[in-house]
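Enquirer: Attaching a predicted model along with its sequence, questions to come.
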Amino acid sequence: MISRSVCFRNLLQSLRATSSSSKIGCYYGFSSQASSSLQQMCEPSIYRDDDYADLDWDNLGFGIMPTDYMYLMKCSNGEDFEQGQLNRYGNIELGPAAGVLNYGQAVYEGTKVHRKEDGRLLLFRPEQNAIRMKFGAERMSMPSPSIDQFVDAVKQTVLANKRWVPPPGKGSLYIRPLLMGSGQILGLGAAPEYTFLVYVSPVGNYFKEGFAPLNLYVEKEFDRASRGGTGGIKSITNYAPGLKALTKAKNRGFSDVLYLDSVNRKNIEEVSSCNIFIVKGNAISTPAVNGTILPGVTRRSIIEIALDHGYQVEERVIPIDELIDADEVFCTGTAVGVASVGSTTYEGKRIKFKTGAQTVSQELYSTLVGIKTGLIEDKMDWIVEIE
């Protein structure tokens, strides 16, 4: 149990700190009332730094696991977000006419925290997620947190749930910031109120196959995104329409679906949950971000790592014929990391690609994970340490 005097001292130190600081002190509230923050800090559920949640860390999947706290912040339409606070993890209340429920007015993000051997927590490029949320919010006619507010909320949520960060090498803490129109509105229009929340869950590998190469199915009947739509942002409306194709593919034994462009149906665009790359010799290519493809943070990071390793990288239109002729294919995303593709099936024909050790994807993956976990020096200035 943390003593009340220690809690109070930490609280005073924390209140003196600015919310945009790169490091967070030992407190678990963000309330304007010192008394409520003190009470929240000293609750029995606050754990020592060396405590872990009682989980089977060796068998983590990718699913929701309720943790201790989540972060909430609200604002009215036409105003700016000001101050949020940590709350117990649990259900939130929405009216039946909430904009998010009736008109799908929401965007979300995803990032991860890894634990080093010395216990330090490493957050990967959170400002990029904040920038992408602001871009998406503008497209969806919503106010959004500032970059500092976003990053600070993520840090606070991680610290409050520190015992849920897996031990080194056992997984990561997945972070889900969500911005939605929570106010009620009957006619089509922007919601009168907005809620920004952050929750977390410890996770292992995204795909049930673990690190086994993916087996993709090239989808020709359904589209993921169209020109002028919302394919280039993380709108919640992007994902449910893909469930039919994904379920169909998984029922046939495939890992995921690869979509083609909606105009010509001959150029590869994106997998339902991640970006895609092809490798031919020393050249690495990925579809250009053109409004229908999500500008993934992992995608951009892999491009920069590949360039640093001396590869030629192109962002361009990629006909399906080039995919079929590729040496290697791999996918990237926050949830999936870097996942090699063992085969794709197109028009009834299965095409296999190189996988395993000594592949380009393995080289890039090793560097990315090394940076994320602190095993490789972060020369890119991508890591934010939380303490």
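Expert: Arrived safely.

Enquirer: use CA for all of it now, contacts and neighbours both
Expert: Will do.

Enquirer: Name the residues that touch stretch 367-385?
Expert: 22-23, 114-116, 120-126, 301-302, 305 (Cα atoms under 8 Å, 6 or more residues apart in numbering).

Enquirer: How about stretch 339-354?
Expert: Residues contacting stretch 339-354 (Cα under 8 Å, 6+ apart): 211-219, 324, 326-332, 355, 361-362.

Enquirer: Filter those residues down to just the ones in strands.
Expert: Leu214, Asn215, Leu216, Tyr217, Val218, Glu219, Glu328, Val329, Phe330, Cys331, Thr332 (DSSP state E).

Enquirer: returning to that earlier point: from the contacts of stretch 367-385, pick the one nearest Met142.
Expert: Here the nearest of the contacts of stretch 367-385 to Met142, counting by Cα to Cα, is Pro126; it sits at 20.1 Å.

Enquirer: Next one for the comparison:
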Amino acid sequence: MDLNISVELTSAKKQKPEIDQLSFGKYFTDHMFIMDYDAGKGWHDPRIIPYQPISLDPAAKVFHYGQTVFEGMKAYKTAEGRILMFRPYKNLQRLNRSNARLSIPALDENVIMEALRKLVLVDEEWIPDEQGTSLYIRPFVIATQATLGVSPSEQYHFMIILSPVGSYYAEGINPVSIFVESEYVRAVTGGVGNAKTGGNYAAGLKAQQEATDKGYSQVLWLDGVHRKYIEEVGSMNVFFKVGGKVITPALNGSILDGVTRDSVIQLLRYWDIEVEERAISINELVEAYRNGTLEEAFGTGTAAVISPIGELNWQGDKLALNEGRTGPLSAKIYDFMTGIQRGTLEDPFGWVVKL
């Protein structure tokens, strides 16, 4: 399809929140992008319109069969007024992998990148520039065909909405506490655990709620077959520094291939820090804690970037890491990643894209 994206500007701009009011995903900008799909016609009618509710038939397949995928990205504004994005094509490639797993038609990544660029520039004034803030970008697809019956939809909406955000966690870069989940299962190999689809997150809500009630920020998921191998921390990939070496669970079909995860692995190797991608059991981790070789743990993801882990609760045992403080490696990674994302540090990898 061509790149002729129509633009309809709002006639009633919203009041922007103060910087100290920003949390995660609470406020939304003045405009959004939408594009339609019809079988036999393909993706068509790309347009930027005022942010508004959408109207769907009650029989739309997304409501009944969960055929939907999404992504999470960020735009940053530098002190010089440049607008930067971090590895956007990596996210769009993953979006299409998720589409394939959910039987959703592929999107032209160049078209979506142009739509994203135009939308961000239309709402440029919404990009906060304080340290720790950014413009969160949420592309997503929903199945809209109004018919019941378990089969892929023949109609879809692809949309992009934008939200100025502060820190994902109220703790910010300070360590969070994690509850190791041993009862519930999020995903198994062969399922949709490696796709960014709503069902994965719905499957985790019960465990997350119970962890929150116990005073924990997130859950650490174990594998769904053996219930012993570490997979993810809620909405993040996870890393452990053990005996000077960094270990992260290998991608096995049920773990999301995180863009930040991949970036951290590349960064550590650039720094000549040994990294292993392999299966790691909770028992191995507890043993490393007991013998004093578990030095740090942290989660990685677009929303939080780096989230140090200060405590793990495994079957009632509270494992305090690094005396509850942010470890030196976690801090170094965070400072470097956010530095290149915001344009204050040199990007040796060519990850940053200027809009």
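Expert: Cool, got the structure. Since we're looking at a predicted model, the values are computed, not measured.

Enquirer: Give me the TM-score for this pair.
Expert: Superposed pair, TM-score by TM-score structural alignment, normalised by the length of structure 2: 0.93. Supporting alignment: 347 aligned residues with a Cα RMSD of 1.8 Å.

Enquirer: what do we get in structure 2 for Ala191 of structure 1?
Expert: Aligned by TM-score structural alignment, Ala191 of structure 1 pairs with Ser153 of structure 2.

Enquirer: Now which residue in structure 1 aligns to Asn140 of structure 2?
Expert: Residue 140 of structure 2: Phe, not Asn. Match for Phe140 of structure 2 (TM-score structural alignment): Leu178.

Enquirer: Can you tell me the number of residues neighbouring its match?
Expert: For Leu178 of structure 1, the count of nearby residues is 19 (other Cα atoms under 10 Å).

Enquirer: and what of Pro308 of structure 2?
Expert: 30.

Enquirer: Equivalent analysis for the one 10 residues further on, please.
Expert: The number of residues packed near Lys318 of structure 2 is 13, by other Cα under 10 Å.

Enquirer: residue in structure 1 matching it?
Expert: Lys318 of structure 2 maps onto Arg350 in structure 1, by TM-score structural alignment.

Enquirer: how much does the strand or helix carrying that match stray from structure 2?
Expert: Using DSSP states H and E, Arg350 of structure 1 sits within strand 349-352. Comparison of strand 349-352 of structure 1 with structure 2 after fitting gives an average deviation of 0.7 Å (mean Cα distance after the TM-score superposition for structure 1).

Enquirer: For that strand, buried residues please.
Expert: Ile351, Lys352 (16 or more other Cα atoms under 10 Å).

Enquirer: Wait, Arg132 of structure 1 touches Leu179, no?
Expert: No: counting by Cα atoms under 8 Å, Arg132 of structure 1 does not reach Leu179; the two are 12.0 Å apart.

Enquirer: Who has more neighbours out of these two?
Expert: Leu179 (30 against 22).

Enquirer: what sits against that one?
Expert: When contacts are counted by Cα under 8 Å, 6+ apart, Leu179 of structure 1 touches Ala106, Val107, Tyr108, Ala137, Ser144, Tyr194, Thr195, Phe196, Leu197.

Enquirer: Run a quick neighbour tally on the counterpart of Gly172 of structure 2 in structure 1.
Expert: Using TM-score structural alignment as the criterion, Gly172 of structure 2 maps onto Gly210 of structure 1. Gly210 of structure 1 has 13 neighbouring residues, counting by other Cα under 10 Å.

Enquirer: Same check on Trp57 of structure 1?
Expert: Other residues near Trp57 of structure 1 come to 19 when the count uses other Cα under 10 Å.

Enquirer: separation between it and Ser5 of structure 1?
Expert: Trp57 of structure 1 is 34 Å from Ser5 of structure 1, where distance means Cα to Cα, to the nearest Å.

Enquirer: Pull out the buried residues from the contacts of stretch 367-385 of structure 1.
Expert: 23, 114-116, 120-126, 301-302, 305.

Enquirer: before we move on, the earlier item: can you say which of the contacts of stretch 339-354 of structure 1 are buried?
Expert: Buried among those by 16+ other Cα under 10 Å: 213-219, 324, 326-332, 355, 361-362.

Enquirer: Show me where the stretch 251-355 of structure 2 has its strands.
Expert: With DSSP state E, counting those that start in this stretch as the criterion, the stretch 251-355 of structure 2 has strands at 275-277, 294-301, 305-314, 317-320, 352-354.

Enquirer: Dump those into CSV; add distance to Thr10 of structure 2 as well.
Expert: Listed next are the strands of the stretch 251-355 of structure 2 as CSV, based on distance: least, Cα to Cα, whole Å:
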stretch, distance to Thr10 of structure 2
strand 275-277, 48
strand 294-301, 32
strand 305-314, 32
strand 317-320, 51
strand 352-354, 26
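
Enquirer: all strands of the stretch 151-300 of structure 1, in order?
Expert: Using DSSP E, counting those that start in this stretch, strands in the stretch 151-300 of structure 1 cover 172-181, 193-203, 214-219, 256-260, 268-271, 275-280, 283-287.

Enquirer: and the first one, how far from the chain's centre?
Expert: Relative to the centre of its chain, strand 172-181 of structure 1 is centred 7 Å away, using Cα atoms, centre = their mean, to the nearest Å.

Enquirer: Give me the mean deviation of it from structure 2.
Expert: Relative to structure 2, strand 172-181 of structure 1 is 0.5 Å off (mean Cα distance after the TM-score superposition for structure 1).

Enquirer: same deal with the fourth one?
Expert: In the superposition with structure 2, the aligned residues lie an average of 0.5 Å away from strand 256-260 of structure 1, counting by mean Cα distance after the TM-score superposition for structure 1.

Enquirer: go on, the fifth one?
Expert: After superposition onto structure 2, strand 268-271 of structure 1 lies on average 0.7 Å away from the residues it aligns with, using mean Cα distance after the TM-score superposition for structure 1.

Enquirer: from memory Asp57 of structure 2 sits against Ala146, does it?
Expert: Yes: with contact defined as Cα under 8 Å, Asp57 of structure 2 counts as touching Ala146 (5.9 Å).

Enquirer: quick one, which of the two is more surrounded?
Expert: Neighbours were counted for Asp57 of structure 2 and for Ala146 using other Cα under 10 Å; Ala146 has more, 17 against 11.

Enquirer: Next up, the contacts around the more buried one.
Expert: With Cα under 8 Å, 6+ apart, Ala146 of structure 2 has these contacts: Asp57, Pro58, Ala59, Ala60, Lys61.

Enquirer: Please report how far it lies from Glu296 of structure 2.
Expert: Distance from Ala146 of structure 2 to Glu296 of structure 2, counting by Cα to Cα: 50 Å.
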